[in-house]
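*Asks:* give me a model of this one.
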Amino acid sequence: MSEMESELSTRAFVRRELVAERAAPIKTTGFVGFLRTRLFNSPTNVLLTIGGILLLWFTVVPSVKFLLIDAVWTGKDRTACLAETVGRPVGACWPFIQAKFSQFIYGFYPEAERWRVDLTFVLAAVLLLPLLIPRLPAKGLNAGLFFIALPVVAFFLLYGGGLEGFGVSWAAALLSGFNDSIGGGGDTLATFSQTIPVIGSLLWLLGKLLVWLSLAVSFVLWPLTWLRDQIQTSASPVWTDFAVTAVMVSLLLFFLSGGFRTGWRALIVSLAIFASVGIVISVMGLDRGGLPVVDTRLWGGLLVTLVVSVVGIVASMPVGIALALGRRSTIPLIRIFSIAFIEFWRGVPLITVLFFATYMLPLFVPAGFTIDGLMRALIGIALFAGAYQAEVIRGGLQAIPRGQVEAANALGLSWGKTTGLIVMPQALRHVIPGLVNSFIALFKDTSLVSIVALFDLLGQLRAAFADPVWSTPTTLFTGFAFTGLIYFAFCFGMSRYSLFVENRLNAHSRN
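*Replies:* Have a look, this model is predicted:
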């Protein structure tokens, strides 16, 4: 033991000097850490950082100088925005925007009636904001008010006019027009069956089917027409028609929902909805002619842009869902029709669709039936956007494993419940970026409606350039900068909200 200790003592080493201090660790947090790890961590990133700084310097700095520093903020005409008057280089001419602001928002809408547009914007914001906040309750009621009630109220607020009838009168007029159309179609096919002998028998059979369909519609149309004639002879046709429609629809829902055993809830909901509709009719005076009519040719500016984009986005979604499901259908006729529809509308430019909807759509409606010019553009845009939405949604449907559908079938769920409760929610979650990308593209494509004499925001801007009172070298750039900021605000808002929804749904799926 003593020998081992002596050996260890001879080998022991005692340091007589301090070890040199190690270098401090590189900071990876904070602003300095961000610069070191993200922007200057390699020669390539250094070059990219320098190039980005130069790009910002030559784009952002001149833009800020034009829009804010060298801008003219007050004035009554073009002389306020001339370099000779100001005595320095002139940037943006903001007095031009102030003078034309109401035109950019309302177009040629009568000034005395512009409160109706403001009220429509307020109602849309009040109903939309709670719908976008996930924590707020009553999403079903809120969605019904926004997607069903608001369009009807907005139509009567923006367009004006009143009601000449209600559900019974509308149903009688619709069935009458449909009956005339299929009756005329039967006569046309009968004529073609005589001139085209090769397929004459098929056309003759199709014509007979249309005639039988017309006869079946006539059995339903006759009592409705008689009831409409009786309603028109009453002291207050609108309210009589409203009451009869409310009773008929409520009783129908009551018996379809189970009658005296389980139909009371449907009856109460139906009566509550009709009571709310009656209050709206009374408050807006729709039974007494309503508000003054403002033709859609007087609409313009941001009003038209929002109407076209919102209606196009909302209407294209059900069209896209139906076409996506139809393209995956096992029924050949539905699948072929969906494929042909999608490929046709995706194969033509939007300008062609707008021209077709504006000038050729009236040729396909019954005689004496007219469609407003703005409504034609809305129909064309909804069908065009629906074809694109169908392919986006179909991509989400293909991402769903087949095992989920098989498990739903094993549980005894029907095709409708499987699609609505299991497949479609997951498919839409997968394609949120693609859907929002289509929405943003549609919002910007609304500027094409000026081709068919509808003055949207850019159309009103170009019309404002024709005013010689504000003809200056910087007026053009100021106007496009102003409209560009508006488009960017809406598109950026949609993009950020879609990112919020996507992250929220992905967080729930991870949990």
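
*Asks:* going by C-alpha atoms from here, please, whenever you check contacts or count neighbours.
*Replies:* Noted.

*Asks:* and Gly301, what does it touch?
*Replies:* 103-107, 455-461 (CA atoms under 8 Å, 6 or more residues apart in numbering).

*Asks:* here's the other one to compare against:
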Amino acid sequence: MAGPAVGQSRPFVPAPDLPPPASMRGTWGWMRTNLFSSPLSAFLTIGSIAFVAWYLPELIRFLFIDAVWTAPDGALCREPGAGACWAYVSAKLSFFTYGAYPRDQVWRVNLVLGSGALLALWLLWPNLKGKGTAAVLFFVVYPLLAFGLLTGRTPFPLPVPDLASIGTLIGWAMGFGPTRIHGDVWQVIGTMVAIPILLLVGSALVLMRHARLGVPLLLFACWWILGIAWPMTRLTLVGTDLWGGIFVSLLVAAVGIVFSLPCGVLLALGRRSRLPVIRFLSILLIEVVRGVPLITVLFMANTMLPLFVPEAWSPDRLLRPLLGVALFASVYMAEVVRGGLEAVPRGQYEAAQALGLNWRNMMLLVTLPQALTAVIPGIVNSFIALFKDTTLVAVVGIFDFLRAVDVQRLDPAWAGPTISTTGYVFAAAFYFIFCFAMSRYSLMMERRLAAGRKR
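*Replies:* I've put the predicted structure just below:
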């Protein structure tokens, strides 16, 4: 075959891609890249391996091999060579979970925690539908019902609509008359039938984006439940002074997390407001609360908050630290959100204005979604810090989980150094599991939200 003519360039043929060197492939390549990429990295890797090899066998021996799993008291745990006393955790688990809550009423706590976990899963699981209904149930209906279940009373006096007429109509339709069955029974039947219907219809309307009709129906159904269902069950009144343990720690953390994000967004927007009064008040609140420790805020809420309201309206002893924790978390969240707002390019604001969006729609549809997505690590970091800071409510007399562990180690029947250590190991595992789960969920959401921006 003749070659190319004189003066004619040869066509460009790209060279085939060569495989990476053998030293960069497989297990050894991964170790070289991640563990031995530099002398400092190699030193830290070898030191960490030596540390784990030195302490891990002893830790396994203490926690599992030599551990005492069953015992009537702490005598076996005090013997020489005994490891972790898991029998102590098993014996005190009820107190660690519920505090002094009456043991024959703990089903109420279990029902509240279980339903809250299901609603939270509904809200947080990305692929589940009906987020609007879940939000209404979680943020409106659930708190009121949880309060009624846990305390045995309604959160405020409610005028109760008479449902006897509904029950009477149901009775006539079934062929009975009011003379055959007592009218109170028909009122119960009317309540049990009307409430699910209202909840279903209200939820359907919310799903169909008719919130103006659905939300009032859901609230009205909740009104009926609080006004009739709880009084009919005749629940035993349980004061908040008996609440404690894991239950209270989760309650304080949930209240702080739920309120800190929306309040933090409002404070961040207020700090950037063009209205001098709103901007000044927002900056003043953020700087004052952020400039003092959480313990100070808790003491202020516990001691001074009742002084600013009439004695009849004095907040409950548990409500005071809840307000303090929510306020403290909100001001820190405000700065995290403000950082996200500053990261949104100015061109996004100009594009939204060019489309004719007003300030409200611009914030809800353009600015806040981008700002909150950019600061997901900071938001979750604040949530994790808040969850761990719930232990500080013990300084104002709230019996949280760590306080319950600390008190029970003074029991003479379970006194001993390994017993106390086991209680604190159990508490550390509890906090680690929840904090680690939040961090994993944060990474998952970061990957999902960043998928559309990757190039």
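
*Asks:* and the gap between the counterpart of Ala83 of structure 1 in structure 2 and Trp414 of structure 2?
*Replies:* Here Ala83 of structure 1 is matched to Glu79 in structure 2, going by TM-score structural alignment. Glu79 of structure 2 sits 13 Å away from Trp414 of structure 2, going by CA to CA, to the nearest Å.

*Asks:* okay, those two: which has more neighbours?
*Replies:* Using other CA atoms under 10 Å as the criterion, Glu79 of structure 2 and Trp414 rank with Trp414 on top: 24 against 10.

*Asks:* for the stretch 251-400 of structure 2, which segments count as helices?
*Replies:* Secondary structure of the stretch 251-400 of structure 2 (DSSP state H, counting those that start in this stretch): helices at 276-290, 294-303, 319-343, 346-354, 359-362, 368-374, 376-389.

*Asks:* related to what we said a few turns ago, among the contacts of Gly301 of structure 1, which are in helices?
*Replies:* 103-106, 457-461 (DSSP state H).

*Asks:* next, format those as CSV and append neighbour count and distance to Ile371 of structure 1.
*Replies:* CSV is the format used below for those (neighbours: other CA atoms under 10 Å; distance: CA to CA, whole Å):
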residue, neighbour count, distance to Ile371 of structure 1
Gln103, 22, 26
Phe104, 26, 26
Ile105, 22, 25
Tyr106, 23, 22
Leu457, 27, 23
Leu458, 23, 25
Gly459, 22, 22
Gln460, 22, 24
Leu461, 23, 27
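
*Asks:* save the residues you listed as TSV, and put in distance to Val314 of structure 1 too.
*Replies:* Below are these laid out as TSV (distance: CA to CA, whole Å):
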residue	distance to Val314 of structure 1
Gln103	26
Phe104	24
Ile105	22
Tyr106	22
Leu457	20
Leu458	22
Gly459	23
Gln460	25
Leu461	26
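
*Asks:* middle-most residue in structure 1, spatially?
*Replies:* In structure 1, the centroid-proximal residue (CA atoms, centre = their mean) is Ile313; its distance is 2.1 Å.

*Asks:* can you tell me the closest non-neighbouring residue to the aligned residue in structure 1 for Arg108 of structure 2?
*Replies:* With TM-score structural alignment as the matching criterion, the partner of Arg108 of structure 2 in structure 1 is Arg116. Leaving out its chain neighbours, the residue that sits closest to Arg116 of structure 1 by CA to CA, 6 or more residues apart in numbering is Leu157, at 5.6 Å.

*Asks:* could you check the distance from the counterpart of that neighbour in structure 2 over to Ile189 of structure 2?
*Replies:* By TM-score structural alignment, Leu157 of structure 1 lines up with Leu149 in structure 2. In this view, Leu149 of structure 2 and Ile189 of structure 2 are 21 Å apart by CA to CA.

*Asks:* and these two? which has more neighbours close in?
*Replies:* Leu149 (24 against 18).

*Asks:* map Ala357 of structure 1 onto structure 2.
*Replies:* Checking TM-score structural alignment: Ala357 of structure 1 goes with Ala301.

*Asks:* do the same with Ile50 of structure 1
*Replies:* For Ile50 of structure 1, the residue aligned by TM-score structural alignment is Ile46.

*Asks:* and its match, what element?
*Replies:* helix 39-60 (DSSP states H and E).

*Asks:* how about the aligned residue in structure 1 for Leu323 of structure 2, nearest residue that isn't a chain neighbour?
*Replies:* Under the alignment (TM-score structural alignment), Leu323 of structure 2 pairs with Ile379 of structure 1. Excluding its sequence neighbours, the residue lying closest to Ile379 of structure 1 (CA to CA, 6+ apart) is Ala357, at 7.2 Å.

*Asks:* from Ala385 of structure 1, how far off is the counterpart of Arg272 of structure 2 in structure 1?
*Replies:* Aligning on TM-score structural alignment places Arg272 of structure 2 opposite Arg328 in structure 1. According to CA to CA, Arg328 of structure 1 stands 19 Å off from Ala385 of structure 1.

*Asks:* got a list of what the match of Arg272 of structure 2 touches?
*Replies:* Arg328 of structure 1 neighbours (CA under 8 Å, 6+ apart): Arg335.

*Asks:* could you verify my assumption that Leu63 of structure 2 touches Ala84?
*Replies:* Yes: under the criterion of CA atoms under 8 Å, Leu63 of structure 2 makes contact with Ala84 at 5.2 Å.

*Asks:* before we move on, the earlier item: count of neighbours near the match of Leu323 of structure 2?
*Replies:* There are 20 residues near Ile379 of structure 1, going by other CA under 10 Å.

*Asks:* check the one 4 residues further on too.
*Replies:* By the other CA under 10 Å criterion, the neighbourhood of Leu383 of structure 1 contains 22 residues.

*Asks:* give me the mean deviation of stretch 476-487 of structure 1 from structure 2.
*Replies:* Comparison of stretch 476-487 of structure 1 with structure 2 after fitting gives an average deviation of 0.5 Å (mean CA distance after the TM-score superposition for structure 1).

*Asks:* ok, residues contacting that stretch?
*Replies:* 67, 92-94, 97, 444, 457-458, 461, 465.

*Asks:* pick the one among these closest to Ile133 of structure 1.
*Replies:* Lys444 (25.2 Å; CA to CA).

*Asks:* which residue lines up with that closest one in structure 2?
*Replies:* Match for Lys444 of structure 1 (TM-score structural alignment): Lys388.

*Asks:* quick one: the closest residue to that match other than its chain neighbours from Ala385 of structure 2, how far?
*Replies:* The shortest distance from Lys388 of structure 2 to any non-neighbouring residue, by CA to CA, 6+ apart, is to Tyr431 (7.0 Å). Distance of Tyr431 of structure 2 to Ala385 of structure 2, computed by CA to CA: 11 Å.
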